[in-house]
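Asker: coordinates only, sequence not included:
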């Protein structure tokens, strides 16, 4: 009975702290362009850009820039076309091709874009590349990185408040912190990450369509990427602890996104699939 009374009293403390924290964080809510989703951002954009620039410089120091002038020219052409329709003058756009066989690309805060040579055969053409670059730029424009950092901060604070409020025993507190850390990762942080991927797909397809690239090529790209994954035995069809949506789900949802994207494409100065890249059997 005494333990129940203690627990009841202690629950009041974290509850009040959560209310105070919620009220304090209300001014930090922002809205994602196009989707109008509300997000919590605790990081100011200047700090975010500074972190992005530093990370980009560190990556380039450890990487080899590709000597393929033709591919670099295409990447920068596609990137600049997308950057133009995104219309973020505060971003200092850079586009580089990095020698790396792993098919990947990224856009760091502030507009620093890196494309791996390994993704070129899968992209196949300018439009496929536009799907990749548009997707990565969408992550940056929607401030997904800053949002995930903000979520991590909130999760850490919440875990500590619960640990301090619900038990007096330090060993129990440590166990609670560990348990809450695992639970929160599965229930809070990772589902947002999967949502980020789908949101970036949607925004990226709109960007490529407005830039004049056929958005139907985005679906073809993800189909090729899925085949690459199966060939390399890197399946992403398991959709629980993955930070990315399974490819089957992603491809199916792209069909829904194409309705608006095609309307945007039809209003653009159409480029279609654009110039071909390196051939790949995907």
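Answerer: Okay, I see it. Every value quoted in this text rests on a predicted model; they were computed, and no experiment measured them.
Asker: CA only for contacts and neighbour counts going forward, please
Answerer: OK.
Asker: which other residues reach the strand or helix carrying residue 202?
Answerer: Element membership for residue 202, per DSSP states H and E: helix 190-210. Identification of contacts with helix 190-210 by C-alpha atoms under 8 Å, 6 or more residues apart in numbering yields 34-35, 82, 85-86, 127, 130-139, 142, 144, 148, 214-215, 218, 241-245, 250, 254, 257-258, 260-262, 264-265, 267-268.
Asker: quick check: closest non-adjacent residue to the most centrally placed residue in the chain.
Answerer: Central residue of the chain (C-alpha atoms, centre = their mean): residue 139, 4.3 Å from the mean position. Excluding its sequence neighbours, the residue lying closest to residue 139 (C-alpha to C-alpha, 6 or more residues apart in numbering) is residue 200, at 5.6 Å.
Asker: which parts of the stretch 101-250 of the chain are helices?
Answerer: 120-123, 126-141, 144-166, 170-184, 190-210, 216-231, 247-266 (DSSP state H, counting those that start in this stretch).
Asker: relative to residue 43, which of those is closest?
Answerer: helix 144-166 (6.2 Å; C-alpha to C-alpha).
Asker: got the contact list for the residue nearest to the centre of the chain?
Answerer: Residue 139 neighbours (C-alpha under 8 Å, 6+ apart): 107, 145, 196, 197, 200.
Asker: how deep is residue 241 tucked in, by neighbour count?
Answerer: 13 (other C-alpha atoms under 10 Å).
Asker: ok, structure two:
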């Protein structure tokens, strides 16, 4: 563990030079003591890492795959038991058509994934919310509300994304990263913003893998981009309200489209790409690293394993810190612009929509301006609604933004709630 601490401190480069020297001495001299040390280092690396199924590099994990399956499935088994106790139906008993549809889509995605050799099971539960998740085991849990909102290609993007979380070992990786980071003197890992940013980057990776899965399985790879563009129109980005552990909707849509542009060459509408398994290792997104010529334990393999792991940990750490800083800067910008927004008027259009008039007194030209309103009912439940301003907003301009309630709420209900307008997002014109 001292190797990780050494590499995380300011004299990390010195540690690297020492370890590289040790690697050379071990390889050339065959000294029994150094061989023993190298084997010990290799055992340490084996205990806290596994080979990343996507990249071939070492990734943090203190639990082997069997342990991950046991722990992940235990959570879902408990969930299903609770559903039964509360009288909630699951799977085909809940909705035969939607469950068969989920299974049909899953049975196209899973066989071309990196975990196709495992026996997985999709689960449909009775929730109206837009959500799906995995816990690192062999279940994928999907909410009925999500199935009702998405077409087949969009469901495939979600299924691929969730499988990708387990493929990329994100659950175990996050837990191990927190454990090992706690041994260092870094205060960053304890910040909520850092923790959100770390997860944010794992979500981006799962998106990329999931979109490739969709394309290889014969589903439109642009479906994921359409999901998040639609979510952006309905929910905005909430840029300044909290640290984001998922990419904000507009950025997620744009990045998903960029990934789809790269993998569309593998897409065969309605058909599995015959080269799917080979393309998992080498494609336009990544080339899997081969470990065929890696040194063995006692022959420099221990030092090499520790080095590659430590470098990978530090790279992920820096990536999360950069994302945390980026989010903080963007949130600060939105909050500063919000001070230049003045509400001048609001009027009801009908029983489910209304229009607001604003005066922008700032000095910058803006685009992608989204206004939002937060409403809280007497039970403390929170609702958010957004309205978009199209085009460029210039200094001194007055502009209108319209809002619409969801189908389960009326303006009379909204008027009885505590409400507050806010600037959901805005970007400067470059």
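Answerer: Ah, there it is. Keep in mind it's a predicted model, so treat the numbers as computed, not measured.
Asker: counterpart of residue 216 of structure 1 in structure 2?
Answerer: By TM-score structural alignment, residue 216 of structure 1 lines up with residue 222 in structure 2.
Asker: count of neighbours near the residue lying closest to its match once chain neighbours are set aside?
Answerer: Once flanking residues are discounted, residue 222 of structure 2 sits nearest to residue 260: 5.6 Å by C-alpha to C-alpha, 6+ apart. Residues near residue 260 of structure 2, counting by other C-alpha under 10 Å, number 24.
Asker: so what does residue 260 of structure 2 match up with in structure 1?
Answerer: Under TM-score structural alignment, residue 260 of structure 2 pairs with residue 258 in structure 1.
Asker: isn't its match right next to residue 215, touching?
Answerer: Yes: counting by C-alpha atoms under 8 Å, residue 215 is a contact partner of residue 258 of structure 1 at 6.8 Å.
Asker: what about the strands in structure 2?
Answerer: Using DSSP state E, the strands of structure 2 run over 49-51, 58-60, 121-125, 132-133, 139-143, 341-350, 353-360, 366-376, 382-389, 398-404, 418-428.
Asker: most neighbours per residue, which of these?
Answerer: Burial of the strands of structure 2 is given as mean neighbour count (mean count of other C-alpha atoms under 10 Å); strand 58-60 ranks first at a mean of 24.
Asker: residue contacts, residue 26 of structure 1?
Answerer: Here residue 26 of structure 1 is in contact with no residue (C-alpha under 8 Å, 6+ apart).
Asker: and the equivalent of residue 120 of structure 1 over in structure 2, how many residues sit next to it?
Answerer: Matched to structure 2 by TM-score structural alignment, residue 120 of structure 1 sits across from residue 147. Neighbour count of residue 147 of structure 2, defined by other C-alpha under 10 Å: 22.
Asker: for residue 147 of structure 2, what are its contacts?
Answerer: Per C-alpha under 8 Å, 6+ apart, neighbours of residue 147 of structure 2: 98, 102, 155.
Asker: ok, back up a step: between the strands of structure 2, which gets nearest to residue 13 of structure 2?
Answerer: Once those are compared by C-alpha to C-alpha, strand 58-60 is nearest, at 20.3 Å.
Asker: quick one: average offset of the closest one versus structure 1, please.
Answerer: Comparison of strand 58-60 of structure 2 with structure 1 after fitting gives an average deviation of 3.0 Å (mean C-alpha distance after the TM-score superposition for structure 1).
Asker: neighbouring contacts of that strand?
Answerer: By C-alpha under 8 Å, 6+ apart, strand 58-60 of structure 2 touches 48-52, 172-173, 176-177, 305, 308-309, 312-313.
Asker: pull out the buried members of those residues.
Answerer: Buried by 16 or more other C-alpha atoms under 10 Å: 48-52, 172-173, 176-177, 305, 309, 312-313, out of the contacts of strand 58-60 of structure 2.
Asker: what range does the helix ranked longest in structure 2 cover in structure 1?
Answerer: Determined from DSSP state H, the single longest helix within structure 2 is helix 301-338. For helix 301-338 of structure 2, there is no aligned range in structure 1, judged by TM-score structural alignment.
Asker: quick one, that helix and helix 192-216 angle?
Answerer: 110 degrees (axes from the mean of the first three to the mean of the last three C-alpha atoms, to 10 degrees).
Asker: and helix 301-338 of structure 2, how far out from the chain's middle?
Answerer: 14 Å (C-alpha atoms, centre = their mean, to the nearest Å).
Asker: tilt between that helix and strand 366-376?
Answerer: 90 degrees.
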